[in-house]
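> Quick one: sequence and predicted model below, then my questions.
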Amino acid sequence: MISEFRSFIAKGNVVDLAVGIIIGGAFTGIVNSLVNDVVMPFVGVIVGGIDFSNYFLPLTSAVTADTLEAARAQGAVFAYGKFITVIINFLILAWIIFLMVKGVNRIRAMEEKKPAEASPAPPPADVQLLTEIRDLLKTRA
C-alpha cells in the first residue's frame, strides 16, 4: 500500500495540481489587490464615490453601525457590497485566465506552424538499392 501511495504521489498530475493550487493561492492575493486597490476606486468614482465594501443591510434591529466591521460586531448583516466586490474579483480573474489561455493557445499555434527541422535528404535511389542488397546479404549469411 505504501508503494502504491508513493507511485500515486509521484505521478506528474498530482504534482502539477499541487503547483497549480499554490500558484492560484498566490495569484488570488494579486487579484484581490488589483480589485480592491485599483479597480474598485475607479468603479466608485464612476458611480459617484460609492464604496461597495461598506454596503450592508442589518438583519437585526441591534445593528446601528455605519461600517461593515462594526456592524458585524453588533449582529447579523447582509453584506451585499462585499458580495459585489467578490463578483468583480471573479470576473477580473476569469478575464485574466481567459487572456492567459488565449495567449498560450496562440503560442502553441505558432509552434505548430514552425517549419520542421530540416531532416537529411534521402540518399539517391541507387544508394538505397545498394543498401537494401547489402542488408539482404547480411541476413542470409
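Structure's in. What do you need? On a predicted model such as this, the values are computed, not experimentally measured, just so you know.

> From here on, just use CA atoms for contacts and neighbour counts.
OK.

> just checking, what packs against the helix or strand containing Glu111?
Using DSSP states H and E, Glu111 sits in helix 80-113. Helices and strands touching helix 80-113, by 3 or more C-alpha pairs under 8 Å, 6 or more residues apart in numbering; DSSP states H and E, are helix 12-33.

> ok, and for the helix or strand following the helix it packs on, which residues are buried?
Using DSSP H and E, the helix or strand that directly follows helix 12-33 along the chain is helix 40-46. Across helix 40-46, burial judged by 16 or more other C-alpha atoms under 10 Å covers 40-41.

> tell me what the helix or strand following helix 40-46 is packed against?
Later in the chain than helix 40-46, the nearest helix or strand by DSSP H and E is strand 57-58. Secondary-structure packing of strand 57-58 (3+ C-alpha pairs under 8 Å, 6+ apart): strand 77-78.

> okay, now the one to match up with it:
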Amino acid sequence: MSRQSSRDTAPEVAVRKILHAAGLRYRVNVPVPGMSRRTIDIVFPKAKIAVFMDGCFWHGCPQHATSPKANAEWWRAKLDKNMARDIETTEHLRATGWTVLRYWEHEAPNTVAQEVRSAVLRHKPRG
C-alpha cells in the first residue's frame, strides 16, 4: 500500500492541467480544516470549493470496485472505513460552508474539469 500514490494521480493531474489551461488557479493537497490526516485534492479557497478525485478501488466505486480474495475480511473493513471517512469528510466540509465535488478516477477529465470550472465561476464575486 505504501507504493500506492495518494496524490498526483494520473486522473488528478489530467484534471488540474485542464483547469490551469482554462486560467483557473487552485491549491493542491490542502489539509481539511478541522480534521487531521485528511487532505483535499484540488482546492479553490476563495470560492470554498473542495474537489476530490477518488480512486475506484480505494473509495468503493459502484461500477469498478473489486474485492480482494486474499485476506478478504481485512480488506472489506479497510475499504468500508475509507468510504465512511469520505462521507464524514464531505459532511464536515459542507457543514462549514464548503462546496464538495467528488469524482471517480474513471470519469473523463474534460467533463470533470468543465463541471469544476462551472462551480468555480458560479462562486466568483461580482464586481
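That came through, no problem. Note that the structure is predicted; figures quoted are calculated from it, not measured.

> Can you pull the TM-score for these?
Here the TM-score for the pair of chains, by TM-score structural alignment, normalised by the length of structure 2, is 0.27; 49 aligned residues with a C-alpha RMSD of 3.9 Å.

> ok, then the element right after the longest helix anywhere in structure 2?
When structure 2 is parsed with DSSP state H, its longest helix is helix 72-95. Following helix 72-95 of structure 2 in sequence order, the next helix or strand is strand 99-104 (DSSP H and E).

> name the helices or strands packed onto that following strand?
Here strand 99-104 of structure 2 touches strand 49-54, helix 72-95, going by 3+ C-alpha pairs under 8 Å, 6+ apart.

> Compare those and give me the one nearest Ala10 of structure 2.
Evaluated over those, closeness to Ala10 of structure 2 peaks at strand 49-54, with 10.1 Å, by C-alpha to C-alpha.

> helices or strands next to that closest one in the packing?
Contact partners of strand 49-54 of structure 2 among helices and strands, from 3+ C-alpha pairs under 8 Å, 6+ apart: strand 39-44, strand 99-104, helix 109-123.

> most packed of the ones you listed?
Mean neighbour count (mean count of other C-alpha atoms under 10 Å) peaks for strand 39-44 among these, with a mean of 21.

> any idea of the angle that strand forms with helix 72-95?
Computed with axes from the mean of the first three to the mean of the last three C-alpha atoms, to 10 degrees, the direction of strand 39-44 of structure 2 lies at 30 degrees from that of helix 72-95.

> Between the two ends of stretch 58-72 of structure 1, what distance do you get?
Taking C-alpha to C-alpha, to the nearest Å, stretch 58-72 of structure 1 runs 9 Å from one end to the other.
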